[in-house]
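>>> sequence and computational prediction follow.
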Amino acid sequence: MNRVHIKTYGCQMNERDSEAVAAMLRSRGYRIVADEDECDILLLNTCSVRDAAEQKAIGKAGYLQQRKKKQPDFVLGILGCMAQNRGASLLDQLPDVDLIIGTQKFHQVAGYLDNLRAAREAGVPIGQTIVDIAEEPGSQNTIKDHLVAGPDGADAAVADRQVTAFVSIQQGCNMDCAFCIVPKTRGDERSRPMDDIVAECRALAARGVREITLLGQIVTSYGRRDYVHTDGVTPFVQLLERVHAVDGIERIRFTSPHPRGFKDDLVAAYGRLPKLCGYVHLPMQSGSNRILRAMNRPYTRERYREIVEALRAVQPGMYFSTDVIVGFPGETEDDFRETCELFRACDFDMAYIFKYSIRTGTPAATLPDQVDEEVKERRNQELLAILEENSLRRTAALVGTVEQVLVDGRDKTGARLTGRTRGNRVCVFDGPAELIGQMVPLKITRATASTLYGDRG
């Protein structure tokens, strides 16, 4: 009973948490399998940002409970944000779940599974579900292991060529946005030691990783209580400088920042740190100052536009993605028009557009003037249309140019190679597997809204 499948919902932070759990389990003798039908233990790493994400995970867990009737020894666990948010109340809907583990307890999963396995092998009844959602000081330092080789049974010759990696630098959030449940599910802001992060990046570079993405709930807040500003340079930019100095790392990205973190030192870093990719994910949420105030977002549409323009002044070819919420309580047509105007003006390459979802326990959940679903849907579709127009125009402009592409693997068919430009555009092209991990020049011959196709120069 040692074959584990982990299904992940939600953001890159969740993906990184799942990877770390998988690495810890493998070090304890568990096998990580790609096919959920072949596992003995299935762990759902869940998301709570929107109600739809929770319902999707609950539906999946409900379906999997039926499997336990046929396989009494099958273990089902719920990890992450939904576990943290709902805790033992999940058992009202999912009474047969074996584990409910919160966001500060990922490192305990292997130990709890060991206990479950030992009890079942000894024929001892399990009893109550294991529920652990308690806070744990220092838990941010446990997300440091990497599953480099992929699921057991994968082609090691290919899987070992891990080219990109996520590195968790910070957990939690102190921002208190009116719509967001993350402070409840992830806890207060906590940063990892800078030396530990740099050591992790060096170890990854030694394994062949060429691109690092630094992760945090509010990544630009990194270390603000733990390190001093030096000559006007914030701790986050100090960290960027140190990762930039790691031999073997050729590209650096980060997500997710907050607009208020884009002080002069971070803007200037894009001009003086060549490894820092000219791509920024900059959550906007709304283009209406009135709605931004209601959301408790501490910036204005004017300040947001200043940040975009400052970054493009440093790097004229900068690429931008963003997050936008439509249908926040009280959002009028005039508010939405202001969002559309700012959305067009910033000329985003990519955006994650969400219809506002009530999250119980957040200030926005009890606000008056909740917006009708059909209005949310119409506004959502309108912004998506603008995005498609922007994305097509931006990618079409690359046809005929030569882009430097970091080759990171095969496409879904296995027949062609894939990689990304510095601007985070996915590229698909022909070539041998030996190119994986290398930087290659690619002449762009065709473009869709999200993908570039080309020939090697």
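Yes, it's here.

>>> make it CA atoms for all contacts and neighbour counts henceforth
Will do.

>>> list the residues that contact Gln170.
Going by C-alpha atoms under 8 Å, 6 or more residues apart in numbering, Gln170 touches Gln140, Glu189, Arg190, Ser191, Arg192, Leu215, Gly216, Gln217, Ile218, Val219, Tyr222.

>>> let's see 7 Å
Gln170 makes contacts with Gln140, Arg190, Ser191, Arg192, Leu215, Gly216, Gln217, Val219, Tyr222, as judged by C-alpha atoms under 7 Å, 6 or more residues apart in numbering.

>>> so who does the third one touch?
It refers to Ser191. Contacts of Ser191 (C-alpha under 7 Å, 6+ apart): Gln140, Ile169, Gln170, Gln171, Tyr222, Gly223.

>>> just checking, the second one touches Leu215?
Yes. With contact defined as C-alpha atoms under 7 Å, Ile169 and Leu215 form a contacting pair (5.8 Å).

>>> alright, now check it against this:
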Amino acid sequence: MKKVAFYTLGCKLNFSETSTIARDFQKDGYERVDFSEKADMYVINTCSVTENADKRFKSIVRQAMKVNPEAFVAAIGCYAQLKPEQLAAVDGVDLVLGATEKFKIADYVNDLSKNDYGQVYACEIEEADFYVGSYAIGDRTRAFLKVQDGCDYKCTFCTIPLARGISRSDTLENVLKNAKEISEKGIKEIVLTGVNIGDFGKGEFGNKKHEHTFLDLVQALDKVEGIHRLRISSIEPNLLKNETIDFVADSNSFVPHFHIPLQSGSDGVLKQMKRRYLSSLYVDRVNRIRQTMPHACIGVDVIVGFPGETDEHFLETYRFLNELDISYLHVFTYSERDNTPAASMENPVPLKVRAKRSKMLRGLSVKKRRAFYESQLGTTRTVLFEGENKEGYIHGFTENYVKVKYPWNPNLVNTLQLVELTEVDVDGIVRIKFVERAVTA
């Protein structure tokens, strides 16, 4: 039996697609092994958002070649679509597949004999007009379920439309089928993922008509039996409607956790980024969540150092986030991307200034998370425990995304338990004590 190993860079969406491709290999008779083990074939799912993506890719290829110099190496994913020739030129790479070809990888793999040079099969991104559903099961406690792919937005800093094509969605029926499959495996939590999941409902072949809305999707998933938790991974503020927020507040399965990209608290910078909202709408979304779910966790994406971002713009963003009732930040330092409008904009921010601003916002994030955790002390929450023993502790997350710890007990793995949050430990993780009864075994 031939062996195949996978390495995934980037987002939850990439992980869900890697898992689906891996299952296809297993159906074809391959044995999946860890990337550190000897395999006949190594598949690397690349990411275009990662800093120094080409350097990272080269080191992963070297890692595979060290374990088995005769192995067949394939590169797939976003970076493979954007820079296929660059990846094909890396020593040891045999095959590079673009956005549509990656799901038909078996058609391009022959007898796994190594090529003299990397072969490239990457369509023009306009041809990426069909949808392939997928899901990944991470640590056996949660799954990432892909519901949408591609993006029609034209944000000036972003390569994702170039790497993944137009916005298109899975059918509602197929999403529900995948959700049932996941629940039957004993997985307690599903995280919805995609490039722009609030745009759910657009069909294939560039059909702009929405067969269903995102609200239709969450309402239907809420009725699937056997799913204890559903989590919305990330959703654009202009697509997060009041109806969705209100539904989540009263739902059976959806948890009070939202991750909403902001990118900048300055309206001037938002306009330069060609985002589809201004800061006032963002405030409105946060306030609506707080009105319906005071205990909700709200995460924010923000980019620092965008071209033309002055000290005044940055301080506007800092003050905006400092005053906003949010729970944590994901801070991204702007870096130039080929073929994006922002890469040729005037007044680039010096790298040292970008780094300083990033450090300031990361510090703010630590304070915000600490304040959110402390606001939850003394409350009773449900924790889903994960499967790893980390220095004698088992970790888990509450429904509103508070990370907790408890002395290691293997019987708690993949169980939901009622706990009281007691104190924030020195490492920033919350200690707990059990409430009498368990929610489920």
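Nice, I can see it. Computed from a predicted structure; not experimentally measured.

>>> tell me how far Lys60 of structure 1 lies from Ala53 of structure 1.
11 Å (C-alpha to C-alpha, to the nearest Å).

>>> tell me which of those two has more neighbours.
Between Lys60 of structure 1 and Ala53, Ala53 has the larger neighbour count (other C-alpha atoms under 10 Å), namely 16 against 12.

>>> structure 1: matching residues for the top helix by length along structure 2?
Longest among the helix segments of structure 2 by residue count, using DSSP state H, is helix 351-375. Alignment of helix 351-375 of structure 2 against structure 1: residues 373-397, by TM-score structural alignment.

>>> residues making contact with the matching stretch?
The contact list for stretch 373-397 of structure 1 (C-alpha under 7 Å, 6+ apart) reads 326-327, 340, 347-350, 353, 355, 447-450.

>>> and with 8 Å instead?
Here stretch 373-397 of structure 1 has contacts from 326-327, 336, 340, 344, 347-351, 353-356, 446-452, using C-alpha under 8 Å, 6+ apart.

>>> that stretch: how far from the chain's middle?
Relative to the centre of its chain, stretch 373-397 of structure 1 is centred 22 Å away, using C-alpha atoms, centre = their mean, to the nearest Å.

>>> how about that stretch, which residues are buried there?
Using 16 or more other C-alpha atoms under 10 Å as the test for burial, stretch 373-397 of structure 1 gives 376, 379-380, 383-384, 387-388, 390-396.

>>> quick one on the thing from earlier: the more surrounded of Ile169 and Leu215 of structure 1?
Ile169 (29 against 23).

>>> helix or strand: which one has the residue lying closest to Thr382 of structure 2 once chain neighbours are set aside?
Nearest non-adjacent residue to Thr382 of structure 2, counting by C-alpha to C-alpha, 6 or more residues apart in numbering: Leu418, 4.6 Å away. In the assignment (DSSP states H and E), Leu418 of structure 2 maps to strand 416-424.

>>> ok, now Ala220 of structure 2?
helix 214-221.

>>> read off where that helix ends up in structure 1.
The alignment of helix 214-221 of structure 2 onto structure 1 (TM-score structural alignment) spans residues 236-243.

>>> again with stretch 148-158 of structure 2
Mapping stretch 148-158 of structure 2 onto structure 1 (TM-score structural alignment) gives residues 170-180.

>>> distance between the matching stretch and the chain's centre?
So, by C-alpha atoms, centre = their mean, the centroid of stretch 170-180 of structure 1 is 15 Å from its chain's centroid.

>>> and for stretch 338-354 of structure 2?
Centroid separation for stretch 338-354 of structure 2 versus its chain: 25 Å, with C-alpha atoms, centre = their mean.

>>> end to end on that stretch, go ahead and measure it.
Distance across stretch 338-354 of structure 2, first residue to last, is 19 Å (C-alpha to C-alpha).

>>> cool, stretch 143-152 of structure 2 as well?
Stretch 143-152 of structure 2: ends 26 Å apart by C-alpha to C-alpha.

>>> would TSV of the buried residues of stretch 373-397 of structure 1 with distance to Met1 of structure 1 be doable?
Conversion of the buried residues of stretch 373-397 of structure 1 to TSV gives the following (distance: C-alpha to C-alpha, whole Å):
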residue	distance to Met1 of structure 1
Lys376	47
Arg379	49
Asn380	46
Leu383	48
Leu384	46
Leu387	47
Glu388	47
Asn390	50
Ser391	47
Leu392	49
Arg393	52
Arg394	51
Thr395	49
Ala396	52
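
>>> how about the nearest residue to Val402 of structure 1, chain neighbours excluded?
Using C-alpha to C-alpha, 6+ apart, the closest residue to Val402 of structure 1 is Lys443 (4.3 Å).

>>> that neighbour pairs with which position in structure 2?
Looks like Lys443 of structure 1 aligns to Glu420 there (TM-score structural alignment).

>>> swap in Phe106 of structure 1?
That one, Phe106 of structure 1, aligns with Lys102 by TM-score structural alignment.

>>> shouldn't its match be within a strand?
No. Secondary structure assignment places Lys102 of structure 2 outside any strand; it is helix (DSSP: H, G, I helix; E, B strand; the rest coil).

>>> and for Asp116 of structure 2, the neighbour number?
10.

>>> now do the SS call for it.
coil.

>>> now the residue lying closest to it once chain neighbours are set aside: how far from Leu324 of structure 2?
Leaving aside its sequence neighbours, Asp116 of structure 2 sits nearest to Asp94 (C-alpha to C-alpha, 6+ apart; 7.6 Å). With the distance defined as C-alpha to C-alpha, Asp94 of structure 2 ends up 50 Å from Leu324 of structure 2.

>>> try Glu173 of structure 2
Glu173 of structure 2 is 38 Å from Leu324 of structure 2, where distance means C-alpha to C-alpha.

>>> tell me which of those two has more neighbours.
Shown here are Glu173 of structure 2 and Leu324; by other C-alpha under 10 Å, Leu324 has more neighbours (14 against 11).

>>> mind checking what the more buried one lines up with in structure 1?
When structure 1 is aligned by TM-score structural alignment, Leu324 of structure 2 is paired with Cys346.
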